[in-house]
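1. Here's a sequence, model it:
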Amino acid sequence: LFTLQGAPCGQHMRICWDWRLARVLDGDGEIVDESIWDGRRSPASVAQRISRLTAGRMTDEARRLSERFPDAVPTPNYDLAPGEWPALDADETELIQQASLLIAQEGVADAAGDPDRRLEHLVRAGDELKASWTTLEARVVEWAGLFLPELDIDAERSRIPSALASASSLEDAAAVLGTVPAEAGISDSEWQALCDWSEGVVEVESRIRKVEDATRVLTLEHLPSTSALIGPLLAARLSTAAHGRMRLARLPSGTVQVLGAETSFFLHLRSGIPVPKHGHIFQHPWVCRSPRWVRGKISRMLSGKISICSRLDAFEGQPWGDSEVAEVEARVQEIRQRHPKPRRR
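-> Sure, this is the predicted structure:
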């Protein structure tokens, strides 16, 4: 049977398409109708059509056929039997290779302009530098302590690397730090090694500052409200932990509260340990400087405000200012005053 338009009736029809053409096939694999792209075939135009297909969109040829055959079922080409879809010829293969290269270049360019990807690199780079600095700094402090036995290491710890790096001798470094060197002294070769190590610590400190400065600039632009509330460095860390600004905006506040505490959370699920009350947001002074028995309450309140700010950032709402942040701080003080002592169990 046929309809008035000439389309087969009562058969299972399929519509398939790629960047070259679109076809309507009947249940036996016979071509019912076909529409071939007649545009100019260049690598740029092919790349545009492939990108459209990758996004799940129809080509113009497929759309016209779907309007002509509304009952035809969209079917991926890979579900067709061998021989039901035309293979690429040599020219088409060369053309699609050039188009694939253009798509890859556009993808790299898009990634370079993605603030979320850039923030991730900055945060990870800062973490790696801090891990290296911790090891290097501990080594130079312990090493210098052997030759400066009377030095108050706890009080002067932050000055030791820079004092050693800028001094020409152990005696000069001791004078800068307000102490006296050990009577045993130090050999020239060991002093040079200690100086080089100290210079490395100072250099890593400088790199950390530069990375953090770049993080602040990018986060203030990308997450203005969240940065105003909790600071740009912590805002960048939360966004990275959530895998981007948009995903952070879509997370419930309870998840935002424990971002960074995934290990403890899964231990809770597996072993029954208490649920973690906070993750990265513990770094904020409102949480870490509060009594331990109110940290959970403050974390819960703060995570709700962070969720609001992240949605303002993601959907380009009116950024928060000092007045909104002051209201949240007043809420923190209210929680502290309402719970001056831990609750009796």
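
2. From now on I want contacts and neighbour counts done on CA atoms only, so please keep to that.
-> Fine.

3. who does the strand or helix carrying residue 135 touch, helix- and strand-wise?
-> Taking DSSP states H and E as the definition, one finds residue 135 inside helix 115-147. Contact here means 3 or more CA pairs under 8 Å, 6 or more residues apart in numbering; DSSP states H and E; on that basis helix 115-147 packs against helix 160-166, helix 188-222, helix 232-241.

4. most neighbours per residue, which of these?
-> Burial of the helices and strands packed on helix 115-147 is given as mean neighbour count (mean count of other CA atoms under 10 Å); helix 232-241 ranks first at a mean of 23.

5. Can you get me the centre-to-centre distance for that helix and its chain?
-> Here the centre of helix 232-241 is set off from its chain's centre by 8 Å, with CA atoms, centre = their mean, to the nearest Å.

6. what's the angle between it and helix 115-147?
-> 120 degrees (axes from the mean of the first three to the mean of the last three CA atoms, to 10 degrees).

7. helix or strand right after helix 232-241?
-> helix 245-250.

8. elements contacting that next one?
-> So helix 245-250, by 3+ CA pairs under 8 Å, 6+ apart, packs with helix 232-241, helix 292-314.

9. Now find how far off-centre the helix or strand containing residue 254 is within its chain.
-> The secondary structure element spanning residue 254 is helix 253-257 (assigned by DSSP H and E). Mean-position distance between helix 253-257 and its chain equals 17 Å (CA atoms, centre = their mean).

10. before we go on, could you also do this sequence so I can check it against the first one:
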Amino acid sequence: MVLYIYSNVIGSFVFNTGLRIIDQTLFDEEDTVNNAINLNNNEWLEEEKALIKKHGHKIIYLGKKKTELIETSKDNRFELVNERISEIPNFYQLMRKAGIIIAKHKIKNSVKQDTLVIQAINNIDELDRVANTLVKRLREWYKLYLPEFSKKVRDNEKFVELILKNKKSELLKEINISSKKSMGANLAEADTKPIEELAKRITSLYDLRESQSQYLELIIKKTYPNMYAITGSQIGAKLISFAGSFEKLAKFPASTIQLLGAEEALFRHLKTGAKSPKYGILHEHPLVTQARASEREKVARALGDKISIAVKVDFFNGKFIGEKLRNYLEKKFIKKKK
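-> Down below sits the predicted model:
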């Protein structure tokens, strides 16, 4: 008599010629994930081998396997087989438990390096927004105390650093204004202390941003060396973030990479016929910012092309060619500019 064997995520089952279950081995919880992976890869399970040994070799596996341990069959009666399996006691509870175990495993293993990159660059962007908002408030507040200094120092980080390190008299000397000519109010120490506290908090945000940037550069440089060689850490991370994952970025053509970050302008162009964007986040790249306005589209197109190559090489773990690609771009555009 010919028997059949079939497996799913809860166990392995032996059927007679009438497709009635005559033997079964239900999987232990700790084996559920590995068995599900092996089934997906068409590998033989230990439970299947044990049942084959128990019932002899006159047994046919219903489905595909990579190796011919026994005869396999592409039988089209899987609906009936699954119906028979669903009749075993506690079937739905077992399927639910196995589904939860497998889902947890997939969620746990879905966190990859590009996921960390996206979180890091999003955090850096949010720190920038928060710090800029607070600096704006600090400048308005400090203008009550020393308005001339706020106008003189445009760099936000330097502004915060200087007001923390120097007293009002020292800052007045730095901008060559006497205290009598200053329009700032003479605030008491109790009134200037909250301003200093705000400046200290902003400094801590700058420090946090710096540490996050160092972490981002480390992970980008190590994981995506070819892309890093061309884009650096910040632009490379933003490209991954706009794409949604590094795998998606690797699948994009160069023209799409060129426009990443300009989605709103692109949709506006498609909807209203407004001017089409020429580049997205690549406008932050030094080669684009330093190029003449008439040549920026050309530079962005070349950048998108080389980034596309670098990303694909990184995705497939190819050799390091980032320096070669970067040198080509620098030689072509920096030399031309000179």
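
11. just to revisit the earlier point, tell me which of the helices and strands packed on helix 245-250 of structure 1 lies nearest to residue 321 of structure 1.
-> helix 292-314 (10.8 Å; CA to CA).

12. The closest one versus helix 232-241: what angle between them?
-> 80 degrees.

13. buried ones in helix 292-314 of structure 1?
-> Using 16 or more other CA atoms under 10 Å as the test for burial, helix 292-314 of structure 1 gives 294-314.

14. what's the answer for stretch 99-109 of structure 1, then?
-> Using 16+ other CA under 10 Å as the test for burial, stretch 99-109 of structure 1 gives 99, 100, 102, 103.

15. does the third one count as helix, strand or coil?
-> Spelled out, it's residue 102 of structure 1. helix (DSSP: H, G, I helix; E, B strand; the rest coil).

16. how close does it sit to residue 47 of structure 1?
-> Distance from residue 102 of structure 1 to residue 47 of structure 1, counting by CA to CA, to the nearest Å: 7 Å.

17. Against structure 2, what's the mean shift for the helix holding residue 135 of structure 1, could you check?
-> Compared with structure 2 after fitting, helix 115-147 of structure 1 has a mean deviation of 0.9 Å; criterion: mean CA distance after the TM-score superposition for structure 1.

18. Now do the buried residues in the helix or strand just after that helix.
-> Downstream of helix 115-147 of structure 1, the first helix or strand assigned by DSSP H and E is helix 153-156. Of all the residues in helix 153-156 of structure 1, those buried under the rule 16+ other CA under 10 Å are residue 153.

19. Helix 153-156 of structure 1 vs structure 2, average offset?
-> For helix 153-156 of structure 1, the mean deviation from structure 2 after alignment is 3.7 Å (mean CA distance after the TM-score superposition for structure 1).

20. Report the mean distance between stretch 212-219 of structure 2 and its aligned residues in structure 1.
-> Counting by mean CA distance after the TM-score superposition for structure 1, stretch 212-219 of structure 2 comes out at 0.5 Å.

21. which residues sit against that stretch?
-> Residues outside stretch 212-219 of structure 2 that contact it (CA atoms under 8 Å, 6 or more residues apart in numbering): 113, 117, 120, 121, 124, 232, 233, 234, 237.

22. Could you point out which of those residues is nearest to residue 199 of structure 2?
-> Relative to residue 199 of structure 2, the closest of the contacts of stretch 212-219 of structure 2 is residue 124; by CA to CA it sits at 18.9 Å.

23. ok, so of the contacts of stretch 212-219 of structure 2, who is nearest residue 202 of structure 2?
-> Residue 202 of structure 2 lies nearest to residue 124 out of these, by CA to CA, at 13.9 Å.

24. Skipping its backbone neighbours, what lies nearest the closest one in space?
-> residue 209 (5.9 Å; CA to CA, 6 or more residues apart in numbering).

25. again, but for residue 85 of structure 1
-> Among residues not flanking residue 85 of structure 1 along the chain, residue 77 sits closest, at 7.2 Å (CA to CA, 6+ apart).

26. And for residue 320 of structure 1?
-> Nearest residue to residue 320 of structure 1, sequence neighbours excluded (CA to CA, 6+ apart): residue 225, at 4.9 Å.

27. Then residue 313 of structure 1?
-> Nearest-residue entry for residue 313 of structure 1: residue 223, 5.4 Å, with adjacent residues in sequence omitted and distances by CA to CA, 6+ apart.

28. got a list of what the one you found touches?
-> Taking CA under 8 Å, 6+ apart, we find residue 223 of structure 1 in contact with 232, 235, 236, 245, 310, 313, 314.

29. Look up how far residue 210 of structure 1 lies from the first one.
-> Spelled out, that is residue 232 of structure 1. Counting by CA to CA - residue 232 of structure 1 and residue 210 of structure 1 are separated by 14 Å.

30. for the last one, same thing?
-> Computed as CA to CA, the residue 314 of structure 1 to residue 210 of structure 1 distance reads 26 Å.

31. just residue 271 of structure 1 next, same as before
-> According to CA to CA, residue 271 of structure 1 and residue 210 of structure 1 sit 42 Å apart.

32. what does residue 331 of structure 1 give?
-> Applying CA to CA, the value for residue 331 of structure 1 to residue 210 of structure 1 is 34 Å.

33. Using a markdown table, lay out the helices and strands packed on helix 245-250 of structure 1 together with distance to residue 154 of structure 1.
-> As requested, these are exported to a markdown table (distance: least, CA to CA, whole Å):
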| stretch | distance to residue 154 of structure 1 |
| --- | --- |
| helix 232-241 | 27 |
| helix 292-314 | 26 |
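
34. Tell me which of these lies nearest to residue 250 of structure 1.
-> Among those, the nearest to residue 250 of structure 1 by CA to CA is helix 292-314 (7.6 Å).

35. ok, and what's touching that closest one?
-> Contacts of helix 292-314 of structure 1 (CA under 8 Å, 6+ apart): 222-226, 229, 245-246, 248-254, 256-257, 277-278, 281-282, 286-288, 317-320, 328, 332, 335-336, 339, 341-343.

36. Which of those residues are buried, as a PyMOL select command?
-> To isolate the buried members of those in PyMOL, using 16+ other CA under 10 Å:
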select buried, resi 222+223+224+225+226+229+245+246+248+249+253+254+256+257+277+278+281+282+286+287+319+320+328+332+335+336
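
37. middle-most residue in structure 1, spatially?
-> The centroid of structure 1 falls nearest to residue 240 when counting by CA atoms, centre = their mean (3.3 Å).
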